[in-house]
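In: here's a sequence, model it:
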Amino acid sequence: MRVLLFVFILFPLLELALLIKVGSSIGVLATLLLIFAGVLAGGFLLRIAGPATAWRARARLLSGEAPEQEMLDGLLLAFAGLLLLLPGFISDVVGLLCLLPVTRRLLRARLSRAVPRSGPSSSVPPGGPAAGPRAAPGGSERPRPQIIEGEWERRDD
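Out: The predicted structure is shown next:
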């Protein structure tokens, strides 16, 4: 409840207060130019970081691994893009922090600990415990998905 109160009421008020403070210090035109430059820089960084994350996710999928990290990176990049589009300096700083690989790695680790694992990426394969390959006896290695290769032909009679 407190987080929603902060996001919807206090955060815009803090952004407005900071905009007024900066505008009174450096002038309205310079403040508007800083906000516009932040939007342009964020858009440029998103154009570079977005496709790179998609290519890494594709490479992980082709190697037979789940692209969990890349999906969280994509989520953080989308959140950063939203924050960079909002007018204000606080949202720009938080958005730029989400774009940096170091802070994104820290946020990704925190998010992956907070979200419980469920669905196909859990330790039990979809067909039951006997369906997939076993992990190492020490339990340190994640089980890899079973891949069955073959050829098929479509016949429309």
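
In: can we go C-alpha only for contacts and neighbour counts from here?
Out: Noted.

In: could you pick out the longest helix of this protein?
Out: Using DSSP state H, we find that the single longest helix of the chain is helix 28-62.

In: burial count for residue 73?
Out: Residue 73: 24 surrounding residues under other CA atoms under 10 Å.

In: what helix or strand does it sit in?
Out: According to DSSP states H and E, residue 73 maps onto helix 68-85.

In: contact partners of that helix?
Out: For helix 68-85, the surrounding residues in contact (CA atoms under 8 Å, 6 or more residues apart in numbering) are 38-39, 42-43, 46, 49-50, 53-54, 56-57, 91-92, 94-99, 104, 108.

In: buried sites along whichever helix or strand comes after it?
Out: Next in sequence after helix 68-85, counting helices and strands by DSSP H and E, comes helix 89-99. Neighbour-count burial for helix 89-99 flags 89-92, 95-99 (criterion: 16 or more other CA atoms under 10 Å).

In: residue 88 and residue 6, how far apart?
Out: Distance of residue 88 to residue 6, given as CA to CA, to the nearest Å: 16 Å.

In: of these two, which one has the most company?
Out: Neighbour tally, residue 88 and residue 6, criterion other CA under 10 Å: the higher count belongs to residue 88, 24 against 13.

In: my guess is the more buried one meets residue 16, correct?
Out: Yes: using CA atoms under 8 Å, residue 88 is in contact with residue 16, at 7.3 Å.

In: would you do the same for the sequence below? I want to compare the two.
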Amino acid sequence: MLRPLLFIAFLVVPVAEIWLLIQIGEVIGGWQTVGLLIIDSLLGAWLVRREGRRAWRALQDAVAGGRMPERELFDGALVVAGGTLLLTPGFLSDALGFFLILPFTRPIARRLVSWFFARRVRALAARSPYAPLFTMDPGTAPGQSAGQPRGRVVYGEVIRDDAGGEPGGSAYPAKPNQVG
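Out: Prediction:
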């Protein structure tokens, strides 16, 4: 799954960016396209600065409030990723960068990225040699599916040999405050 995404990211996206730049340049002109890219970059830099400060303030407030800043860290990472995409020349990467940075689209991006990574972690856990440990019920032995009998059961009694007690004494330890 990751290899096709990398293929798209490094081969198809740059070709699509160049094609889109040529198409826009033919419609509005070359200098106007360069001017639009410059305006786009300036707007993106201003927005990254504003949203980065906002994310940093939210992170500080969460830490000062004594709670785990999960959402704030995620938002900061999305702002950094969006800023990186805005530095890349091209309209497709800028559109994705704005999608990651804008405060009203960031929650959607956060859900999409969390869904992607949760799916990826589940796939990696399923291929792991320790996969039965991740998916088993608390009462299930390793290598055994839930509801399956555990094999031969031997019933018995636990007899403790306490230091102060007699060997083969009570099956249950005495209470600490019990006299006698």
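
In: TM-score for this pair?
Out: In this superposition the chains share a TM-score of 0.70, using TM-score structural alignment, normalised by the length of structure 1; 116 aligned residues with a CA RMSD of 1.2 Å.

In: re the thing from before, average offset of the longest helix of structure 1 relative to structure 2?
Out: Following superposition, helix 28-62 of structure 1 is found to deviate from structure 2 by 0.5 Å on average (mean CA distance after the TM-score superposition for structure 1).

In: same for that helix, what does it pack against?
Out: If you count contacts as 3 or more CA pairs under 8 Å, 6 or more residues apart in numbering; DSSP states H and E, helix 28-62 of structure 1 packs onto helix 11-26, helix 68-85, helix 89-99.

In: run the last query once more with 7 Å
Out: Where contact means 3 or more CA pairs under 7 Å, 6 or more residues apart in numbering; DSSP states H and E, helix 28-62 of structure 1 is packed against helix 68-85.

In: what about the helix it packs on, how far off from structure 2?
Out: Comparing helix 68-85 of structure 1 with its match in structure 2 after superposition yields a mean distance of 0.6 Å (mean CA distance after the TM-score superposition for structure 1).

In: how about residue 90 of structure 1, what's its match in structure 2?
Out: Counting by TM-score structural alignment, residue 90 of structure 1 lines up with residue 92 in structure 2.

In: swap in residue 2 of structure 1?
Out: Residue 2 of structure 1 maps onto residue 4 in structure 2, by TM-score structural alignment.

In: tell me how far its match lies from residue 101 of structure 2.
Out: Here the distance between residue 4 of structure 2 and residue 101 of structure 2 works out to 25 Å (CA to CA).

In: equivalent analysis for residue 135 of structure 2, please.
Out: Between residue 135 of structure 2 and residue 101 of structure 2 the computed distance is 36 Å (CA to CA).

In: please apply the same query to residue 5 of structure 2.
Out: Taking CA to CA as the measure, residue 5 of structure 2 and residue 101 of structure 2 are separated by 22 Å.

In: map residue 46 of structure 1 across to structure 2 for me.
Out: Taking TM-score structural alignment, the alignment pairs residue 46 of structure 1 with residue 48 from structure 2.

In: swap in residue 24 of structure 1?
Out: Under the alignment (TM-score structural alignment), residue 24 of structure 1 maps onto residue 26.

In: what do we get in structure 2 for residue 106 of structure 1?
Out: Counting by TM-score structural alignment, residue 106 of structure 1 corresponds to residue 108 in structure 2.

In: also residue 37 of structure 1?
Out: Per TM-score structural alignment, residue 37 of structure 1 is aligned with residue 39.

In: tally up the residues packed near its match, please.
Out: 12.

In: tell me how far the corresponding residue of structure 2 for residue 11 of structure 1 lies from residue 117 of structure 2.
Out: In structure 2, the residue paired with residue 11 of structure 1 according to TM-score structural alignment is residue 13. Distance, residue 13 of structure 2 to residue 117 of structure 2, using CA to CA: 22 Å.
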